[in-house]
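>>> Build me a model from this:
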Amino acid sequence: MNLTLAISLFVVLVILFSSFVTVKQGTIAVVTVFGKYRRILQPGLNFKIPLIEQIYSRISIQNRSVELEFQAVTVDQANVYFKAMLLYSVLDDNEQSIKNVAFKFVDERNLMQALIRTVEGSIRAFVATKKQADVLILRRDIVEHVKEQIDQILESWGYHLQDLQLNDITFDDVIMKSMSQVVASNNLKAAAENEGQALLITKTKSAEAEGNAIKIAAEAERQAAQLRGQGIALFREEVAKGMTLAAKEMEQANMDTSVILFTMWTEAIKHFSENSKGNVIFLDGSGDAMQRTMKEMMSLHAMEQLKDK
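Model (predicted):
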């Protein structure tokens, strides 16, 4: 009797404890009754009917990642090698999404195989329409194309593509070497163009500076010439005034004005001999020439006086 009671008590305890199920955070439990879907259990402590309800599977709703390595061929028959990282997760904790995850595939291995082949096929189809030279700059376009193509398919499986990272895109060695040569030649061309532009700017600035210097020098020379001309004109005017005044005084004193011219000629000859580098001086020292010069100077002085009036 005591043995029967003990066994009954043990069975009751087992049934009682099996009625409570703990579901970890980030996990959803799928419950079936005699093999048929019944309901889902959220994280925490849950109650199920003992011996009737069974835990069919526990599904993680956390993000999962998988690495991919595959090859594609461009429209110009170049081999492209991809290394990618796929980040995906269960669409949400909605009952229908969890049912799709639990019952669409036989096991996790079949799901991963279908997911990887779907992503690879989408990328291969996109790359097959592009040229080898365009693939590297279309990295973002490839990712957007894949998401657009497989999002609807993954949702029907109960999953969502979080991110696709193309970590490495390479080509055959021959193509990689030719691409390096193209980049190197473009860099040399850009450097030569920059150097040419810098030299052109330097030459232009130098020419502008030289032109400005010439303009300044020409303006200074023009002003100097003008001042020299004004000085010579004033000098001649003062000489004419002095000679005219001296001639008038000599005429009033009944003296010959030729003495003035003679004195000027002698002073000029003295100046020439002291400052010139030549050995011969040709001068017209005749009386007629002196008289003519004297008359011209007096006429010039008379014109200046008329201007002053």
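>>> rest of the way, CA atoms for contacts and neighbours
Fine.
>>> quick one: buried residues of stretch 95-112?
Buried residues in stretch 95-112, counting neighbours by 16 or more other Cα atoms under 10 Å, are found at 97, 98, 99, 100, 101, 102.
>>> From those residues, pick the one nearest residue 24.
residue 98 (15.6 Å; Cα to Cα).
>>> If I follow the layout properly, the closest one ends up in contact with residue 158?
Yes. Counting by Cα atoms under 8 Å, residue 98 does reach residue 158; the two are 6.6 Å apart.
>>> Mind picking the two most distant members of the buried residues of stretch 95-112?
Taking Cα to Cα, no two of the buried residues of stretch 95-112 sit farther apart than 97 and 102, at 8.7 Å.
>>> Of the buried residues of stretch 95-112, which is the nearest to residue 43?
Nearest to residue 43 among those, with distances taken as Cα to Cα, is residue 98, at 13.6 Å.
>>> The closest one: what secondary structure?
With DSSP: H, G, I helix; E, B strand; the rest coil as the basis, residue 98 sits in helix.
>>> cool, and residue 188?
helix.
>>> Tell me how far it lies from residue 84.
Shown here: residue 188 relative to residue 84, a distance of 33 Å by Cα to Cα, to the nearest Å.
>>> Neighbour count: those two, which is higher?
residue 84 (18 against 12; other Cα atoms under 10 Å).
>>> The more buried one - nearest residue in space that isn't next to it in sequence?
Closest residue to residue 84 apart from its sequence neighbours, by Cα to Cα, 6 or more residues apart in numbering: residue 166 at 4.4 Å.
>>> Can you name the residues that contact that neighbour?
Residue 166 makes contacts with 82, 83, 84, 85, 139, 143, as judged by Cα atoms under 8 Å, 6 or more residues apart in numbering.
>>> Here is a second sequence; please produce its structure as well for comparison:
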Amino acid sequence: MNAFLIIFGFIAIIILFSSFFTVKQQTAVIIERFGKFLSIRQSGLQLKIPLIDRIAGRVNLKIQQLDVIIETKTKDNVFVKLKVSVQFMVVKETVYDAFYKLEYPHDQITSYVFDVVRAEVPKLKLDDVFERKDDIAIAVKRELNEAMTTYGYTIINTLVTDIDPDIQVKNAMNRINAADREKTVAEFEAEASRIRIVAKAQAEAESKKLQGQGIADQRREIARGLVESVDVLNKVGINSQEASALIVVTQHYDTLQAIGADTNSNLILLPNSPQAGSDMLNNMIASFSASNQVGEVMKSRNKKKKDTPVIQEIISEEETATEDEE
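This next block holds a predicted model:
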């Protein structure tokens, strides 16, 4: 009898404890009675009738994420793998639909993602897939919301987190990008070279301009010095021709002296004989004399040409007067 009471008491304690159960935060529990839906219990300590009520299942109310990898082909016949991350959840008001209407929600979501992506990506070229990945994600979210709302699921967000083309296509794209960058570098280098050439040309032009101005100023001063030298020589009885010849000979000897002062010079001035100076002076004097003679001859000829019309006018006037007397 005592043993029976002990066993009965033990069973009673077990039944009593099995009447109570706890529900975690962000979780819903489905209670069935004799296999039929009874109620939905939220978080906290809950009570059920032992042996009559049972926990049919638990529904997670947290935001969940499902990553789906799809391989498809683009419009330009490039195979590409896309990774689409779907964030979804079950709200408290739709726990019944989420538990009883859909048995494998992950498989259902995966099927819809495959269907949408394989419908959208073949319309785009590979470059457009990278640029319009947000449009693909929006299309997936729109399709999933329309389909999964019926089953009690809400789609929070969809993201295209990875686009992985075929390895050969990826290598080709890298080569294209490298070539574009090399082209850009070449263009910048060419522009820099052009700028350097233009700057160098402008500097050389400015240098030549300044050099020309310097030479002009130098020659102007030399001419002034020669004029002053000729004036000084004229004052002591030396005419202009002799003064010019003397100045030339003096510059000749100054040049020889300057060349001889430079020990590293390889310049040879021809003619370079001891009589070169006197010969040059004699030649210049002879040239000046010949020039003067030629000038005198030209002046006399020009004078005769001017006098001829005057003589003809006088003769014509005399003939006219004779005719009048007759």
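>>> picking up where we left off before, which of the contacts of residue 166 of structure 1 does structure 2 keep?
For the contacts of residue 166 of structure 1, the aligned pairs still in contact in structure 2 (both residues aligned by TM-score structural alignment, their matches' Cα atoms under 8 Å) are 83, 84, 85.
>>> And the residues you listed, which is closest to residue 271 of structure 1?
residue 83 (100.7 Å).
>>> Now the common contact residues for residue 98 and residue 158 of structure 1.
In contact with both residue 98 of structure 1 and residue 158: 90, 92, using Cα under 8 Å, 6+ apart.
>>> residue contacts, the counterpart of residue 194 of structure 2 in structure 1?
Aligning on TM-score structural alignment places residue 194 of structure 2 opposite residue 200 in structure 1. The neighbourhood of residue 200 of structure 1, defined by Cα under 8 Å, 6+ apart, contains no residues.
>>> For residue 210 of structure 1, see how far away residue 200 of structure 1 is.
Applying Cα to Cα to residue 200 of structure 1 and residue 210 of structure 1 gives a distance of 15 Å.
>>> Same question for residue 108 of structure 1.
81 Å.
>>> Can I get the buried part of the contacts of residue 166 of structure 1 as one ChimeraX selection?
Buried residues among the contacts of residue 166 of structure 1 (16+ other Cα under 10 Å), as a ChimeraX selection:
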select :82,84,85,143
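>>> tell me which of the contacts of residue 166 of structure 1 is nearest to residue 40 of structure 1?
Nearest to residue 40 of structure 1 among the contacts of residue 166 of structure 1 is residue 85, at 30.8 Å by Cα to Cα.
>>> Three-state assignment for the closest one, please.
Residue 85 of structure 1 is classified as strand under three-state DSSP.
>>> One more: the one 4 residues further on?
Using three-state DSSP as the criterion, the local structure at residue 89 of structure 1 reads strand.
>>> residue contacts, it?
61, 62, 63, 64, 159, 160, 161, 162.
>>> Which residue, other than its chain neighbours, is closest to residue 50 of structure 2?
That would be residue 19: by Cα to Cα, 6+ apart, it lies 5.3 Å from residue 50 of structure 2.
>>> Okay, the alignment partner in structure 1 of the one you found and residue 246 of structure 1: tell me how far apart.
Aligned by TM-score structural alignment, residue 19 of structure 2 pairs with residue 19 of structure 1. Using Cα to Cα, residue 19 of structure 1 is found at 149 Å from residue 246 of structure 1.
>>> same thing with residue 160 of structure 1?
Using Cα to Cα, one gets 121 Å for the distance from residue 160 of structure 1 to residue 246 of structure 1.
>>> Show me which of the two is the more surrounded one.
residue 160 (21 against 14).
>>> What is the aligned counterpart of residue 99 of structure 1 in structure 2?
By TM-score structural alignment, residue 99 of structure 1 lines up with residue 96.
>>> Apologies, that question was intended for residue 117 of structure 1.
Residue 117 of structure 1 maps onto residue 111 in structure 2, by TM-score structural alignment.
>>> sorry, back to before: and which of the contacts of residue 89 of structure 1 is nearest residue 34 of structure 1?
For those, the nearest to residue 34 of structure 1 is residue 61 (25.3 Å; Cα to Cα).
>>> hang on, the closest one packs against residue 24?
No. With contact defined as Cα under 8 Å, residue 61 of structure 1 does not reach residue 24; the gap is 10.8 Å.
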